[in-house]
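K.L.:
Structure, please.
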Amino acid sequence: MDYEFTIIVPLYNEEENLIRVEQELKKYQEKALKKTCILLVNDGSTDNSLAMVEEIAQRNDSFKYISFTENRGLSAAIKAGFDYADTPLIGYIDSDLQTDPEDFNLLMEHIGDYDLVTGVRTDRKDSFTKNMSSWVANVIRRSFTHDGMDDTGCPLKVIKADYAKRIPMFKGLHRFLPAMIMLQNGKVKQVPVRHYPRIAGKAKYHLWNRLAGPFIDCFAYLWMKKNYINYKVGKKG
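P.N.:
Next up is the predicted model:
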C-alpha cells in the first residue's frame, strides 16, 4: 500500500505496554490525516517484547518491525527507524504512550510549511524530580544550540523524511532533532500536545542521565555544527 506517514515506536522491555500501543495506534490510523503505517523498533529487549512485537506485526499488515541484536539506546532506535522508513513523512512516539497518538494530527496541520513539527508537553504528569531535571536539561541544551525549542524531549514529532535521513548518527541524537534540522536550513515549529502519566512499565531515564547526558552531548553537537556539510544542488545534467 502507498503509505504517506510512518510512525516509529522505539521500545525496550515494554511488554506491559505493547497491547495498548497496538490498540491506540490502530485507533489513530482510522483518524489519521495521512495514510499511516507503524514501525516498531525493538532495542534489544530482554523481556517478552520481541515475541509480542512479532505477533502484532503478524496480525496487522500496517505494522512492521525491526529488532536489534542488543540494546543500543534510544538514539540508535530512532535513527534505525529513519533509515528503514520509506514514506515522505516520519513520526516518532514513545511506547509508554505518555503522549496521545491522536495529537499527530495537530502536528500534521503544520508540516506542509515546516520540515519538523515537535510537540510541547502541556501540564506534564511526571514527578517533580523528572520535570525539574527535564527543565534544567532543556536550559543547558538551548544555551548551546539556540534552537528556541522548549521541550525537545517530547516524544511526539513529525519530520519530512528527506531531512530525517540526512541527520548523522551520534549518541544523544534524540535530544537534538530540531537543532539538526536547523543545521540543514530546515524550518521547525513546536505545538502544544497532551501529556499523561505512565501507567505501565518502567522509565528508562533517571536524574543522572537526564542531566549529565544532555550536557556531554552538547559538546558533540557543537563539534558537529562546526564540521557539518550542507549543500544544495542547483543544476545537474
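K.L.:
all contacts plus neighbour counts: C-alpha atoms, from now on.
P.N.:
Will do.
K.L.:
Going along the chain, name the helices of this structure.
P.N.:
Under the criterion DSSP state H, helices of the chain are mapped to 18-31, 49-59, 74-84, 104-108, 128-145, 161-164, 177-183, 207-227.
K.L.:
how far out from the middle of the chain is the third one?
P.N.:
So that's helix 74-84. 9 Å (CA atoms, centre = their mean, to the nearest Å).
K.L.:
now the other sequence, so there's something to compare against:
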Amino acid sequence: MSHPELSVVVPVFNERDNVAALVAEITAALRGRTAFEIVYVDDHSRDDTLAVLQGLKATTPELRVLHHVSQSGQSTAVRTGVKQARGAWIATLDGDGQNDPADIPKLLQARAAADARVKLFAGWRVNRKDSGSKRWASRWANAIRARVLQDATPDTGCGIKLFEREAFLDLPYFDHMHRYLPALMQRAGWSTQSVPVNHRPRTAGVSKYNNLQRGLVGLRDLRGVAWLITRSRRTAVEER
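P.N.:
Okay, here's the model as predicted:
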C-alpha cells in the first residue's frame, strides 16, 4: 500500500504476549473504514517480540515491522515510526494493550468535525484502570504540568493520539517528547483537542517504568519544555 490515509504507529519493548491481540484489534477497528497501515517499532526487545511480529506479517498485509538495533526509548521509537510512515495522519497506541484501538475511529470523527488548525487529538483516560499509586502520580504530574505549561490538556500521558505527520515532524525532538505533544503543538501555533477514550488493565507483560522514574525525568523535561515555549517565535508568512 503506497499511500494509506492513516498510519497506526505502535512502539514496543518486550511485549510478545500483547502483540497478536492488539494487531487483530487494530485491523478489526479500521478495515472497511479507511485505508491504513500498521507500523510496529520494536525497540530492541529482549524477548521474541520481533519474531512474533514477523510471523504476523503473513496474515496481516497492513503490518510493517521496524527494529531498533539498540534500545532507544519510546519517544525515539514513535519518531522512527512516524518518519517511516506513509500516511498523512498518524494514530499512536501503547504496545501494552491498555489503549483501545476501537477509539481510533472516534478520534477520526473528532478530526472530521474540528477546525483545520487542530493538528492533535489527544486521548483522555477518564476512567483509568491502573493501580491507585499510578493514578495518584499521574494526577500530580498532570496538575504540575498544566500549571507550568498552560496546555489545557487533562491527560498528556495517554498513548492513544491522532496527529498530522507533517506537524509532528516539525516539532523539536528530544527524549520523552511524546509526553509533551499538546504543549509542543501549541508552541508551533496549532490547536489541540482532548477526546475521552477507553482505558483497560494490562493483561500480560510488565510496565517498563515506575513512579519515581517518571517523576524524576518528568521534572527535568518540564523545565526544558517551559524554556522552549519562552524562546518560541512565530509569524505569519506571505508569498509575494
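K.L.:
what TM-score comes out when they're superposed?
P.N.:
The TM-score (TM-score structural alignment, normalised by the length of the first structure) is 0.93; 235 aligned residues with a CA RMSD of 1.6 Å.
K.L.:
before we move on, back to that, columns distance to Phe170 of the first structure and mean neighbour count on top of the helices of the first structure, output as CSV?
P.N.:
Shown next, in CSV, are the helices of the first structure (distance: least, CA to CA, whole Å; neighbours: other CA atoms under 10 Å):
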stretch, distance to Phe170 of the first structure, mean neighbour count
helix 18-31, 27, 16
helix 49-59, 25, 16
helix 74-84, 7, 21
helix 104-108, 26, 20
helix 128-145, 16, 16
helix 161-164, 14, 20
helix 177-183, 11, 21
helix 207-227, 8, 15
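K.L.:
how about the ones you listed, which one is nearest Ala200 of the first structure?
P.N.:
Closest approach to Ala200 of the first structure among these (CA to CA): helix 18-31, 9.8 Å.
K.L.:
got JSON lines for the helices of the first structure, with distance to Asp96 of the first structure too?
P.N.:
What follows is the helices of the first structure, written out as JSON lines (distance: least, CA to CA, whole Å):
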{"stretch": "helix 18-31", "distance to Asp96 of the first structure": "8"}
{"stretch": "helix 49-59", "distance to Asp96 of the first structure": "13"}
{"stretch": "helix 74-84", "distance to Asp96 of the first structure": "13"}
{"stretch": "helix 104-108", "distance to Asp96 of the first structure": "16"}
{"stretch": "helix 128-145", "distance to Asp96 of the first structure": "15"}
{"stretch": "helix 161-164", "distance to Asp96 of the first structure": "23"}
{"stretch": "helix 177-183", "distance to Asp96 of the first structure": "20"}
{"stretch": "helix 207-227", "distance to Asp96 of the first structure": "17"}
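K.L.:
any idea how far Lys225 of the first structure is from Phe176 of the first structure?
P.N.:
Lys225 of the first structure is 11 Å from Phe176 of the first structure, where distance means CA to CA, to the nearest Å.
K.L.:
Over to Arg20 of the first structure?
P.N.:
Spatial separation of Arg20 of the first structure from Phe176 of the first structure under the definition CA to CA is 28 Å.
K.L.:
residue in the first structure matching Trp89 of the second structure?
P.N.:
When the first structure is aligned by TM-score structural alignment, the residue opposite Trp89 of the second structure is Leu89.
K.L.:
how many other residues sit next to that match?
P.N.:
25 (other CA atoms under 10 Å).
K.L.:
Nearest the middle, which residue of the second structure would you pick?
P.N.:
For the second structure, Thr92 is the residue whose C-alpha lies nearest the centre (CA atoms, centre = their mean; 3.8 Å).
K.L.:
quick one: that one and Cys158 touch, right?
P.N.:
No. Distance between Thr92 of the second structure and Cys158: 9.7 Å, which falls outside the contact criterion (CA atoms under 8 Å).
K.L.:
Roughly how far does the match of Trp89 of the second structure sit from Leu25 of the first structure?
P.N.:
Looking at Leu89 of the first structure against Leu25 of the first structure, where the rule is CA to CA, the gap reads 16 Å.
K.L.:
same thing with Ile181 of the first structure?
P.N.:
To Leu25 of the first structure, Ile181 of the first structure is 26 Å away according to CA to CA.
K.L.:
Isn't Pro101 of the first structure up against Tyr28?
P.N.:
Yes. Contact criterion CA under 8 Å: Pro101 of the first structure and Tyr28 qualify, at 6.1 Å.
K.L.:
circling back to that earlier point, ok, now which ones touch the match of Trp89 of the second structure?
P.N.:
Going by CA atoms under 8 Å, 6 or more residues apart in numbering, Leu89 of the first structure touches 4-6, 158-161.
K.L.:
so what corresponds to Ile38 of the first structure in the second structure?
P.N.:
Using TM-score structural alignment as the criterion, the counterpart of Ile38 of the first structure in the second structure is Ile38.
K.L.:
before we move on, what about Met132 of the first structure?
P.N.:
If you follow Met132 of the first structure across to the second structure using TM-score structural alignment, you land on Trp136.
K.L.:
wait, which of the contacts of Leu89 of the first structure is closest to Glu55 of the first structure?
P.N.:
When the contacts of Leu89 of the first structure are compared for distance to Glu55 of the first structure, the smallest value, 19.2 Å, is given by Thr6; criterion: CA to CA.
K.L.:
measure that closest one to Glu30 of the first structure for me?
P.N.:
On the measure of CA to CA, Thr6 of the first structure and Glu30 of the first structure end up 14 Å apart.
K.L.:
go on, Asp96 of the first structure?
P.N.:
With distances defined as CA to CA, the gap from Asp96 of the first structure to Glu30 of the first structure amounts to 21 Å.
K.L.:
ok, now which ones touch the counterpart of Ala77 of the second structure in the first structure?
P.N.:
When the structures are aligned by TM-score structural alignment, the residue of the first structure matched to Ala77 of the second structure is Ala77. Residues in contact with Ala77 of the first structure, defined by CA under 8 Å, 6+ apart, are 10, 41-43.
K.L.:
Can I get these in a markdown table including neighbour count?
P.N.:
Formatted as a markdown table, the entries for the contacts of Ala77 of the first structure read as follows, by neighbours: other CA atoms under 10 Å:
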| residue | neighbour count |
| --- | --- |
| Pro10 | 28 |
| Val41 | 26 |
| Asn42 | 25 |
| Asp43 | 25 |
